[in-house]
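A.B. asks: Sequence and predicted structure below; questions after.
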Amino acid sequence: MDVLVPILYILAFGLFIYGLMGLTGPKTAVRGNKIAAVGMTIAVVATLLTVTHNWILIIVGLVVGTALGVPSAQKVQMTAIPQMVALFNGVGGGAVALIAWSEFRTTDSFSGEPAYVIVASLFAAIIGSVSFWGSIVAYGKLQEILPGRPIGLGRAQQFVNVALLAGAIACAVVAGLGGAAEIWIIGLLVVAAVLGVLVVLPIGGADMPVVISLLNALTGLSAAAAGLALDNTAMIVAGMIVGASGSILTNQMAVAMNRTIPAIVAGGFGGTTLVPGADDGVDRTVKSTSAADAAVQMAYASSVIVVPGYGLAVAQAQHTVKDMAKLLEAKGVEVKYAIHPVAGRMPGHMNVLLAEADVPYDALKEMDDINDEFSRTDVTLVIGANDVTNPAARTDPSSPIYGMPILNVDQSHSVIVLKRSMGSGFAGIENPLFYADNTSMLFGDAKKSVAEVTEELKAL
């Protein structure tokens, strides 16, 4: 076993990295996911080979975890993937926090343990607990169990957060000195839990994609620390891969929103309620259109860009959109899809959604690649996207999203927006695009509206 287990771990690490490389593109993402899953299976098997006792508990844990995880993953709707990711990520952080507590108990309050084991265990306990409870709050906001708007303590928020962090560190110092009562490690976990809740609660719904990515990175770092304490190479490597990739993704998401990570953690925007029609100097005349008129516009266009958003996910309209695009392409219309980095409620949400409908990968264009094409586009069809198409990000210095890179939808010759109502997006602010001279609104459920447009196209 002294030779076999390290060999299996090295094989698993190679598969982790190779699988992660596959996730860099939609064509290889599914294969990369499967490769990484094989690597994780090998790592689990290698770890089990080192187990000499507690087999009953391990088997029970595997059965319970499988019984809960597999059906949940199979039944979850595409619209609920962001909160599922948040929940699964949180469970990982919670597991790490419990491992740290167990390490404290089994080593008789860290008595005789090397300093690096103590520090790593306590670091894992704090970060794991923050990640678990922060992820639970993120899940609650995305699932709309909790309000999406920022919920905070005002000016006292940062003082309270710093005090809680200091309290968690103080508990860690006492617990790490050796011989401390168990109440100190419990206190550490509780204080860190409150910190996790109070850090995420003031963050608005519009910042949730970044929060999910950040919490994922924290879970990876806590897992790596726990692996260091347990002398488990698999946990160290896997945790560092998750932590590093999650950190890079978090930074990319923040850049895509023209925001800094400290500003988001300090309390983001989003989820507020702005009454449509408020006096902000914008002409509130809205032009409605019909499925028939929309079909005619697109059928006689040379190019159409589809901009998907969370509304498309809610309506499960991706397959209907694919059918409509096939009809347009049969009429000689070039159809492309513009993907904003933070469209939806998690990184890559729209890519996954459209891939599920077998939309050609080459038709999916990232924001930087397609923004210059809007001014040459005849018709842009916006389906449920709001904040990522809001021109106020370019034109209104007083807007909370001012400076955020957006899709230049308003520069198209004609814009058709599919929405249920004139309600604001997740950031809670009005979108002047809806009132622009070149914009028409097609109200209704996105799937039903696209289906009606498709039928009209067939009749042309």
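C.D. replies: Happy to help now that I have it. Residues are numbered from 1 along each chain as shown.

A.B. asks: Please make it C-alpha for all contacts and neighbour counts, starting now.
C.D. replies: Noted.

A.B. asks: Can you report how many residues neighbour Ala238?
C.D. replies: 22 (other Cα atoms under 10 Å).

A.B. asks: so what does the strand or helix carrying it touch, helix or strand wise?
C.D. replies: Per DSSP states H and E, Ala238 falls inside helix 233-256. Applying 3 or more Cα pairs under 8 Å, 6 or more residues apart in numbering; DSSP states H and E, we find helix 233-256 packed against helix 4-22, helix 208-230, helix 261-265.

A.B. asks: Which SSE is immediately downstream of the host helix or strand of Gly32?
C.D. replies: Element membership of Gly32 [criterion: DSSP H and E] is helix 26-48. Next along the chain after helix 26-48, taking DSSP H and E as the criterion, comes helix 55-75.

A.B. asks: Use this one as the comparison:
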Amino acid sequence: MISADIAALLYLLAGVLFILALRGLSSPRTARQGNLQGMVGMGIAILTTLAVAAPSDWISWLLIIGGLGIGGGIGAYMARTVKMTDMPQLVAAFHSLVGLAAVFVAAAALYAPEAFGIGAVGAIHPQALVEMSLGVAIGAFTFTGSVIAFAKLNGNMSGKPIILPARHAIHIAMGLVLIGLVWAFVVTGNPWLFWLTTILALVLGGLMIIPIGGADMPVVVSMLNSYSGWAAAGIGFTLGNTALIITGALVGSSGAILSYIMCKAMNRSFISVILGGFGADSSAAAAAEDDRPVKQGAAEDAAFLMKNAGKVIIVPGYGMAVAQAQHALREMADLLKKEGVTVKYAIHPVAGRMPGHMNVLLAEANVPYDEVFELEDINSEFAQSDVAFVIGANDVTNPAAKTDKTSPIYGMPVLNVEDAGTVLFIKRGMAAGYAGVQNELFFRDNTMMLFGDAKKVTEDIVKSLGH
């Protein structure tokens, strides 16, 4: 056991390390250091919690150590085996576990309040009832919402919006009932109201995410990240755990800020993402455009064009992630630089399936940080580039976002790849993008399609450059 003052100091130290971790993760150059600081902070928080609430019997210690061992073992296994392409759904799965943990802790506090210092059974402090009800409502919502997000990202459910009849009215009615249940539980402390709140929040979480289409998934992931943080903070108050309150507040606020950035990058309001589908009416338009002719080329053509270019801008997307083509792409860029070609990478904020997805993949391939640029920093340079090399990025390069007011992606800022002298576009086929919208770029006169697996096509280009 340690004193409350020492515990408070250690929790404060852990909180400072968490803040430094977030600061470090804001840049690829300091991400490794930030990750390490976060790990150290979490280690301090766990050990301090164990020291403060050290049980006196060996059975409790056995359960705690067993839980840490099982959880840590599963985490280590997943860290070593999960592919980078599966990282978005892994993050969604983690969010679901945070929400579920909040529900379990709130239930434990409800039935054993004396262990948490919040009163006795049937006489829990009103403040604790408020914290519990908010924690369980947000946690349950986060759990089922994250499960649906996981299923959509993992391909277990269609990425297209699943539109339910009168969904807005249903969501509003359920939200009002949920608020009423929370109020009634706080007033009465009735366990049945607690479980009704939990069940309704579980159902509402699933129903709110089902109508959201695949193109909005980066926003959904960051939004659920925020929800999981607020659920943790609410339970932190119930437990009286400073570290959990700090951590939850940091995750909740950073997730909310990231959601705002994502919505701004897509020119969409946060409310519209939560309440509406995306790309629901685009399938007919995409089917009508599939039979238009496109200019098709081979790896040798692409190698010749880029080898004789002065400037090439590479635009990576989810197709690169699926094919694991980042290493071949870096090799191609290295060969081009040896020929005197200026090479840069353009990253759209919502490229891939989660924020920063492309940055992580390029860093994994040891692409220099100073060659990677965000949309607002490089968009004006496409007009001065000889070649734009698009590898699996679809919706974020679609010019229809700027010209077609009937398109569901209209108004979303996109990369101006069509302004380049030549656009080389690697894609498996002519299928529409994740938003269900056909890309107008395919049919431009200055676009050459390179059909095939992104890694295989890039490797063929590398071979041609080496000859």
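C.D. replies: Cool, got the structure. Small disclaimer: the values here were computed from a predicted structure and weren't measured.

A.B. asks: Overlay them and tell me the TM-score.
C.D. replies: The TM-score (TM-score structural alignment, normalised by the length of structure 1) is 0.96; 456 aligned residues with a Cα RMSD of 1.7 Å.

A.B. asks: What lies in contact with the helix holding Gly32 of structure 1?
C.D. replies: Outside helix 26-48 of structure 1, the residues that touch it by Cα atoms under 8 Å, 6 or more residues apart in numbering are 5, 8-9, 11-23, 234, 351, 355, 361.

A.B. asks: In a markdown table: the helices and strands packed on helix 233-256 of structure 1, plus mean neighbour count.
C.D. replies: Listed next are those as a markdown table, based on neighbours: other Cα atoms under 10 Å:
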| stretch | mean neighbour count |
| --- | --- |
| helix 4-22 | 18 |
| helix 208-230 | 28 |
| helix 261-265 | 16 |
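
A.B. asks: Format those helices as JSON lines; extra columns: distance to Ser421 of structure 1.
C.D. replies: Shown next, in JSON lines, are those (distance: least, Cα to Cα, whole Å):
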{"stretch": "helix 4-22", "distance to Ser421 of structure 1": "39"}
{"stretch": "helix 208-230", "distance to Ser421 of structure 1": "23"}
{"stretch": "helix 261-265", "distance to Ser421 of structure 1": "29"}
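
A.B. asks: that older thread, I'd like the distance from the helix holding Ala238 of structure 1 to the chain centre, please.
C.D. replies: Averaging C-alpha positions (Cα atoms, centre = their mean, to the nearest Å) puts helix 233-256 of structure 1 13 Å from its chain's average.

A.B. asks: buried sites along that helix?
C.D. replies: When burial is assessed from 16 or more other Cα atoms under 10 Å, helix 233-256 of structure 1 yields the following buried residues: 233-247, 249-256.

A.B. asks: aligned partner of Ala292 of structure 1 in structure 2?
C.D. replies: Applying TM-score structural alignment, one finds that Ala292 of structure 1 aligns to Glu300 in structure 2.

A.B. asks: Just confirm that match contacts Val462, I think it does.
C.D. replies: No: with contact defined as Cα atoms under 8 Å, Glu300 of structure 2 does not count as touching Val462 (9.4 Å).

A.B. asks: Could you check which of those two has the larger neighbour count?
C.D. replies: Between Glu300 of structure 2 and Val462, counted using other Cα under 10 Å, the more crowded position is Val462 (23 against 15).

A.B. asks: mind listing what that one touches?
C.D. replies: Val462 of structure 2 neighbours (Cα under 8 Å, 6+ apart): Ala303, Ala328, Glu331, Met332, Leu335.

A.B. asks: Mind doing that once more with 10 Å?
C.D. replies: Counting by Cα atoms under 10 Å, 6 or more residues apart in numbering, Val462 of structure 2 touches 299-300, 303, 328-336, 456.
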